[in-house]
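> below is the sequence, then the predicted model.
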Amino acid sequence: MISNQILQNTIEGLKAIARVELCVMDVDGKEVASTAAGMENCSAAAVEFVSSAADSQEIQGYQYFKIFDELQLEYILIAGGAGEDVYMVGKMVAFQIQGLLIAYKERFDKDNFIKNLLLDNLLLVDIYSRAKKLHIQTDGKRVVMIIETENGKDSNVLELMRTYYGNNSKDFITAVDENNVIVVKDLSEGDSGKEIDKTARSAEAYLLKEGMKNIRISFGTTVNEIKEVSRSYKEAKMALDVGKIFFGERDIVAYSELGIGRLIYQLPIPLCKMFIKEIFGGKSPDDFDEETLTTINKFFENSLNVSETSRQLFIHRNTLVYRLDKLQKSTGLDLRVFEDAITFKIALMVVKYMKYMETFEY
């Protein structure tokens, strides 16, 4: 169904061209859009016109037209004034609105199909038959992007993205919940991973310009068939969540960049708790003081290089060694040993994941 705002914008634009007052009413005589005050007085005549057999009629100096959606009467158009010119303008406006109905219905059908495709609500045979009916290419390269903003459901991100991507019939912009906008991006031009990232950054820049805040964008891997689009969507969804846990400083995250975080995200919480208890006993990394945590993080950043870490921390090498020895005594893990360092790093990531899940639950 066309929104009232679209109808209002349409008849205002046509009035500016034809200089004829226009009003659109529903079949109950309720005004939907109008270019002039007072045309609601035509309501009773519009209801009578609905019951008539005529498709157009002049009533009390106004021209009335029926607008159908296939065989269903959808709207009554009223053109202000009598005469051949007003009649011709009214016929053209009615034709334009009927064309809009068809276009928006087709877009609605495509939108419904894409939503069900993303959510795995279609059988394989239905995917291909409906795609063919809707003239959607089945074997094109695509990637799914998810866009999340601070504004959430109160924003107009969906319409902004539809405006941004314009009338490209190969891209699909939709939403399956109140928080995120989903872009099924066509990659028939052979976009690489870098180009996808560039596309995401361009979309982010556009939204920032439109006043959106705290934008996060994630995307899955490239798929070659329409039946695989749901997989790219699931990957993008995971990338959005994992990105919040382990890559909080990044606003654009690709599924292919998640690394070990992707594995940790799929672990059950009881198993995580058991693992942490085995590594730290009754302690938690949160119990470490800020100095120790800074030392650990910097040591990992510098690939376990003692000299470079001590230089960046502005401390003597022996001081760093002392801190690492102290950490080894409390945890039993020597970060200078690769295997222990991996265990410790994973444990820190698991704790991050557990904390995120706790806040998410509450």
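Done, it's in.

> okay, CA-based contacts and neighbour counts for the rest of this
Noted.

> so what touches stretch 54-74?
Residues outside stretch 54-74 that contact it (CA atoms under 8 Å, 6 or more residues apart in numbering): 26-27, 45-46, 49-50, 75-82, 86-87, 90-91, 94-95, 97-98, 101-102.

> take these and keep only those in strands.
75-80 (DSSP state E).

> ok, the residue nearest to V157 when sequence neighbours are not counted - how many residues close by?
The shortest distance from V157 to any non-neighbouring residue, by CA to CA, 6 or more residues apart in numbering, is to V181 (7.0 Å). By other CA atoms under 10 Å, the residues close to V181 number 23.

> tell me which residues touch V181, please.
Taking CA under 8 Å, 6+ apart as the test, what V181 contacts is 146-148, 157-158, 173-175.

> ok, so of those residues, who is nearest D186?
I173 (11.1 Å; CA to CA).

> wait, that closest one sits on V184?
Yes - I173 is within contact range of V184, at 6.4 Å (criterion: CA atoms under 8 Å).

> ok so, going back, and what about the residue nearest to V157, helix, strand or coil?
Applying DSSP: H, G, I helix; E, B strand; the rest coil to V181 yields a three-state assignment of strand.

> against L160, how distant is it?
10 Å (CA to CA, to the nearest Å).

> want to compare, so here's the second one:
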Amino acid sequence: MIIAKDLAQKIVDHLMEIVERNVNIMDCNGIIIASGQPQRISNFHQGGKLAVEDQNVVEIKPEEVQQYIGALPGVMWPINIKNKIVGVVGVTGEPHEVRNTAKLVKTVTELILEREMLLADSGSENRLKAQLVDLLFADNTNNALDKINTLADMLNYKVNLPRVVILVKLEPMNNDDFEAQGLQNLLSARIRENVLNLIKDAAFFTADDISLFYKRNLCIIKSVPDQDNLIQVDKFIKSIVDMLNTIQPKLKIQIGLGSRAKYQSELRQSYDEAKFALEHPAGNMIQAINHDAILVSYLFKDHNEHCSYPLALHELKAKFDTIKGKYDMRNTLEGLLANNMNVSAAANRLFIHRNTLQFRLEKLKKIVGLDPCHSFEHALLCKFLLSMDQAK
């Protein structure tokens, strides 16, 4: 690691406000790269060079100054980052007066540099994540499979796990609070990093999940190995809300949830659904594409660029197919729709007893979750399920 001169000077300025002593930072060649005494910058400091060579503290007393080129009385410590000396930090003054101060300055300098290194590493990782997500959410991922696999290997991302896309919009509750609390920097690098660290600590977040800020929203690609894990997704989302409210209670949080994508090629569809759910005017904090009103709105939207039907409807269709043949469900729904959901009229048209039709509807409600005679949205969804059959 090479210490940048501008960063070194910021560290010096910060430390001098605390210790009220002159502080110098030198590179491994003993050249002063930052100082509270600007005239000394770029000068050679033999005491700093010796601290690097001996890998130990160097103290210079007033009577010893002539022995060290470019030196003043003081204490110099090597800066050690990950067991490697990257420079020297020194405090000017009588050694017996600044010995403890110099040790403190060394420790603080190392902490700041370690922090900067972590931020740099994090920035590199986030850039790789952004590149991967751009490819995963592209219109056609088949043209970029090699790039996707390369980036996935670098991030230890398992490409073929089923996943769901979660989008989180963070906004101030009102403009007054926004200004008063200084939340205008909400999307600053430091705030974003804090939020992403919180997400990693949330319940049910795993090594197979990805989180990043993507197109102004927090984007989480959550692994859902099987359908039963969707319950954990709900708990995961609630834990995120609780954690965000803890660190900043004046935030307005809105969440959009897409469908479970079984395959990598379906992630774009899950993202589109999450974005639509997030922007839907229903007004709830957490809005999922499989909520009846949102799914119906999505089906009537001009969205057929990527997929004829949303993944959420395919999930309903899979459940519907398990009972379609056994209970003659296709003819049953066609009869109901043709008779404006009038059970008696539909039973007459189907030449079955009314109780038989009621039994079939109870099965539809229990297994598929649709109750078309009591919900307009459910009736529309049944119509779309029949359309999917015709499209085969």
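Thanks, I have it. Given the structure is predicted, the values throughout are model-derived calculations rather than measurements.

> can you pull the TM-score for these?
TM-score of the superposed chains, computed with TM-score structural alignment, normalised by the length of structure 1, equals 0.51; 247 aligned residues with a CA RMSD of 4.8 Å.

> closest one to S188 of structure 1 out of the contacts of V181 of structure 1, please.
If you rank the contacts of V181 of structure 1 by distance to S188 of structure 1 using CA to CA, I173 comes first, at 16.8 Å.

> what residues does the closest one make contact with?
111, 158, 161-162, 181-184.

> which of the residues you listed are conserved in structure 2?
Using both residues aligned by TM-score structural alignment, their matches' CA atoms under 8 Å, structure 2 keeps these contacts from the contacts of I173 of structure 1: 161, 181-184.

> who wins on neighbours among these?
Busiest of the kept ones among the contacts of I173 of structure 1 [other CA under 10 Å] is I182, holding 27 neighbours.

> counterpart of it over in structure 2?
Using TM-score structural alignment as the criterion, I182 of structure 1 maps onto C219 of structure 2.

> for R107 of structure 1, same thing?
Using TM-score structural alignment, R107 of structure 1 lines up with S122 in structure 2.

> helices or strands up against whatever helix or strand that match lives in?
Using DSSP states H and E, S122 of structure 2 maps to helix 95-136. Under the contact criterion of 3 or more CA pairs under 8 Å, 6 or more residues apart in numbering; DSSP states H and E, helix 95-136 of structure 2 touches helix 5-19, strand 74-81, strand 84-92, helix 145-154, strand 210-214.

> output these as TSV; include the columns distance to A34 of structure 2.
Converted to TSV, these look like this (distance: least, CA to CA, whole Å):
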stretch	distance to A34 of structure 2
helix 5-19	5
strand 74-81	14
strand 84-92	9
helix 145-154	36
strand 210-214	35
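
> would you map the strands across the stretch 251-392 of structure 2?
251-261, 286-288 (DSSP state E, counting those that start in this stretch).

> deepest of those, which one?
For the strands of the stretch 251-392 of structure 2, the largest average neighbour count (mean count of other CA atoms under 10 Å) is found in strand 251-261, namely a mean of 23.

> distance from it to structure 1 after superposition?
Taken against structure 1, strand 251-261 of structure 2 registers an average deviation of 2.0 Å after superposition, with mean CA distance after the TM-score superposition for structure 1.

> and the contacts of that strand?
Contacts of strand 251-261 of structure 2 (CA under 8 Å, 6+ apart): 162-173, 224, 241, 244-245, 267, 269-279, 284-290, 311-312.

> of these, buried ones?
162-172, 224, 241, 244, 267, 269-279, 286-290, 311-312 (16 or more other CA atoms under 10 Å).

> just those: which are in helices?
241, 244, 267, 269-279, 311-312 (DSSP state H).

> what's the most distant pair in those?
L244 and L311, at 29.2 Å, using CA to CA across those.

> what's the neighbour count on the aligned partner of V233 of structure 2 in structure 1?
Here V233 of structure 2 is matched to I196 in structure 1, going by TM-score structural alignment. For I196 of structure 1, the count of nearby residues is 18 (other CA under 10 Å).

> what does E291 of structure 1 give?
Counted with other CA under 10 Å, E291 of structure 1 comes out at 9.

> mind checking which helix or strand it is in?
Per DSSP H and E: helix 290-301 holds E291 of structure 1.

> hmm, who's touching that helix?
305-306, 309, 313, 320, 323.

> count the residues that sit near E315 of structure 2.
15.

> need the counterpart of it in structure 1.
Alignment note (TM-score structural alignment): E315 of structure 2 has no counterpart in structure 1.

> any idea how far K262 of structure 2 is from E315 of structure 2?
For E315 of structure 2, the distance to K262 of structure 2 (CA to CA) stands at 11 Å.

> ok, for P95 of structure 2, nearest residue in space, not its chain neighbours?
G74 (5.3 Å).

> now M329 of structure 2
Spatial nearest neighbour of M329 of structure 2, chain neighbours left out: I323 (6.8 Å); criterion: CA to CA, 6+ apart.
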